[in-house]
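Colleague: how would this look folded up:
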Amino acid sequence: MSVQIYMKILAAVLFVAIATLGAYSMDAAFWISGHLPTAKSAVDTLETIHVAEYDSGKRSPIAFGEIKNPDNAYARIKLRFRVESTEGYPNLFQTAPVNLGMRMEISGSTAAIVVRDLAEPSGVKGLTLTTELKTGQWYELEIEALNGGFIRALLNSHPVFNYAGASLSMDTSQLLVGGGFDASRAFRGQIEDISVIKGNLPRLPHQRLLVVYVLLAVLITFFFFVLWKALGEYSAVQRVVGKLALLVFPLILMLGYIEYRLSFVNTLYYAKRVALEQQLNEIEVLVTGSSNGLYGVAPEAFSHKGFNLAFPAHEMYSDAKLVEKYLEKMPHLRMVVLTVNYSTMGGDDRNDTNNSWRHSFLRQYFGIPTELAAERPLDWEFWLNAHNFSRIALYGDDTKAYIQTDFLTPVDIITSSSGWYNGGDVDDPSAIFGVNAAAAHNILGDVRNYDRNLRNWETLMSLLQQKNIAAVIVLPPTDVSYHRLLDKAKIELMNRKLTEFANRHHIKFVDYTHDARFSLNDFTWEMPDHINARGAMKFSRILDEEVIKAQW
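Modeller: Have a look, this model is predicted:
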């Protein structure tokens, strides 16, 4: 066999290797990390403080302490406010006096966030919240900030801005609500349902991704060289390939660098995988589910080491596949808590275009194929859809924005090191959200999906039983404004199906939907089927007492 034939075979092998490594770069990086010495598990130092109200003239601005270490200092402030007077530049809150930290200042009908930014000539950056502020009107505000990272804001549940920059350098020596800058600029009005989450976030490690991308660059270089040698008998073609390689290689390097940086941008999927894999040897209780479980179950309240692996809009199929993927890697796992709800039981995500982007994130960051792909003997569509393996395709038009902010802008929500999303302690002030949510879920939920979704748990049940790991199905609490309007026939059928499934597999099923221990004060203002932080801690302690401790 001639040298050229050997070279052609080698070029084909290299091409397959490059395509495979590129498509599964995330799994490769975590595999390498798992076989090399790793840093200690990243743990946050977040604490949540809740205060019922502030009323100017009746009490002084409320002090929430400080964040002693400014490195990766993080604050999320969630509250409702009503302005009585806008004279004298009143401040709603601050993280430090004058212009050293972050504060919200009001001037006439304009409300803005003022934050210390070393890149600005004046040393401060102004970010407008609204130019149509009205006195006497209630507003809902959520501000989230990470030192050296980003600031983002929601007003009345609508995103206002998401600003990122390494030059953000806010002092966190004096967190106040009801004042800011100095004593002369105290807020004049009412503030209710004040929730402050503060502390330090751990830095996300890069999980040996650099090793993977350097290896890819080496393989690509070697591929072009081998291909060039393989075409030695075709000198004209060889020259074209050589010139093409010189032209294309810089572009490949640039795209590879962008893919590399996007790989560890702050997204819930990457951050959760990092946290999960750092704690695999310690986890005793694993929680799965959709956003109800993500908001509602805080492993911090468990008597045994737990981790929350729930994700927004997660389907029951994905819950099962994630547990199956990690089952062999958790030697101390004793219990899996499968949270489920009216929406996920009746949902069919196989053709859900609204959440298809979530499937791509789950595939890229956890290597979980979609339900449709898993049903095929050969996943022939994988290579036809770049969203399955390219971060540039996954982030689409937002890629440019991430490049411009040096990849500092967070993609979605930020959870604790246990995987729980702290939704703050703000109450739901109105039952109207329950009416709307119930109506939407009644329309979308299809009883024909009940059996199909439960079938996705069959293999998992067998695997858990083989390992003597307990499983429990849990329906989390919902507010009466929501559950009283759900389709009663669908609810009855759902509960019967869940009971039959639990009995068949000899596992526990607990329904907390109508639990009288929960009231409107335990739910978020956006979603009455999602528990706020206060409700989550209450629910998690109940789970621990009534479900988890029984396993030990």
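Colleague: C-alpha only now, for contacts and for neighbours.
Modeller: Will do.
Colleague: Quick check: closest non-adjacent residue to Ala313.
Modeller: Ser290 (5.2 Å; C-alpha to C-alpha, 6 or more residues apart in numbering).
Colleague: Now do the contacts for the one you found.
Modeller: Applying C-alpha atoms under 8 Å, 6 or more residues apart in numbering, we find Ser290 in contact with 310-315, 339-340, 344.
Colleague: To compare with the earlier structure, here is another sequence to fold:
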Amino acid sequence: MDHEGRTFLLRSALFLLPLLLLFVYTESFLRNIPSTYGIKKSALERQLKDIEVLALGASHTFFGVDPALFSRKGFNLADQSQSFFYDNALVKKYAKEMPQLRCVLLDASYFSLGYELHDSPEVWRDYFYYNIWGVRHPELTLDSRAYSYLMLYTSQSALGYLLHGAPSWSELDETGWYRVDVGSPVTTVRGKERVAYHSGLIREENYAKNMEYLREMLSMLKGRGVGVGIVSPPTNEAYYQFLDPSVERKNEALFGGLCQAYGCLRFDYSRDGRFTALELFRDNDHLNALGAEKFSTILDKEVLPKICHE
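Modeller: A predicted model of the protein is given here:
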């Protein structure tokens, strides 16, 4: 190689080296910042041997169920946009390590049976389940987001975290519950928009998939002597007045069939008259901390005694 060639390689190396070091530093930084997934995983694994009640589901349970108010040791394993595939996968992964598990609360929202995280606008969450929980959706493409946290968080978010710090998720406590005290206004306009968004998440082909996930989970839990309550959390009238009755009837028929086959019980609080006050909601279809306190107390009194097996 002549002198010019060596000079070019040297200059290229000097140019690329800082970029490589920056990438390595950023990747390491992002892998070590807290996320709800990582925090929940660590908290769950510290308490596996003692948990008696496990709450599963998406954001309605994530924000709306505080296991600290249960008379039994509980843990909230729900997360934002979590679908039945992940509920089932996480139960399969950990049930054998939970000798005290007596009952499971399963979130059943309006759109749950027709919804899959994998084909939703929040498909990026699949990669957090893969990277942190070690759970892979069967249709997940292992692209750069499966191997690089920089690709997963995106360069824009990474830069923001580097400059201003990452979120601490201090509202997420040891029981897995995420506390929210304030939120957006509850209005009929927003309620109609939320129902339209949720209706848009429903895919006909997802019903069969979700029923299979639920059958597998319910069969396994029944075999372990674990009781299950399929629970619809409270929503505000500004939300539920716009729900499609045909979707609701289909939901009830399918959930009813599951409970008949596997011995689970169905509890629908979505229109419960005890949750009319606006100060109980963070938005049209999610409870805030005050609402979560009330709902969790009701669950402890009305649901757990019926499903928790000794």
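Colleague: Most neighbours among the contacts of Ser290 of the first structure, please name it.
Modeller: Ala310 (29 neighbours; other C-alpha atoms under 10 Å).
Colleague: tell me which element the spatially most central residue of the second structure is part of?
Modeller: Residue closest to the average C-alpha location in the second structure (C-alpha atoms, centre = their mean): Asp79, at 2.0 Å. For Asp79 of the second structure, there is no helix or strand it lies in under DSSP states H and E.
Colleague: Which position in the first structure pairs with it?
Modeller: Using TM-score structural alignment, the equivalent of Asp79 of the second structure in the first structure is Phe311.
Colleague: any idea how far Tyr317 of the first structure is from the residue nearest to its match when sequence neighbours are not counted?
Modeller: Nearest in space to Phe311 of the first structure, with sequence neighbours left out and distances taken as C-alpha to C-alpha, 6+ apart, is Ser290 at 5.0 Å. From Ser290 of the first structure across to Tyr317 of the first structure, the span is 11 Å (C-alpha to C-alpha, to the nearest Å).
Colleague: now swap in Ile191 of the first structure and tell me
Modeller: For Ile191 of the first structure relative to Tyr317 of the first structure (C-alpha to C-alpha), the value is 43 Å.
Colleague: Could I get the full set of strands for the stretch 201-310 of the second structure?
Modeller: Applying DSSP state E, counting those that start in this stretch to the stretch 201-310 of the second structure gives strands spanning 227-232, 265-268, 281-283, 286-287.
Colleague: In the first structure, what stretch matches the second one?
Modeller: In other words, strand 265-268 of the second structure. Using TM-score structural alignment, strand 265-268 of the second structure pairs with 508-511 in the first structure.
Colleague: isn't the residue nearest to the centre of the second structure right up against Ala55?
Modeller: No. Assessed by C-alpha atoms under 8 Å, Asp79 of the second structure is found out of contact with Ala55, at 10.2 Å.
Colleague: any common contacting residues for these two?
Modeller: Common neighbours of Asp79 of the second structure and Ala55 (C-alpha under 8 Å, 6+ apart) are Thr61.
Colleague: that older thread, so for Ile191 and Tyr317 of the first structure, which sits in the more crowded spot?
Modeller: Counted by other C-alpha under 10 Å, Ile191 of the first structure and Tyr317 do not tie: Ile191 has more neighbours, with 24 against 18.
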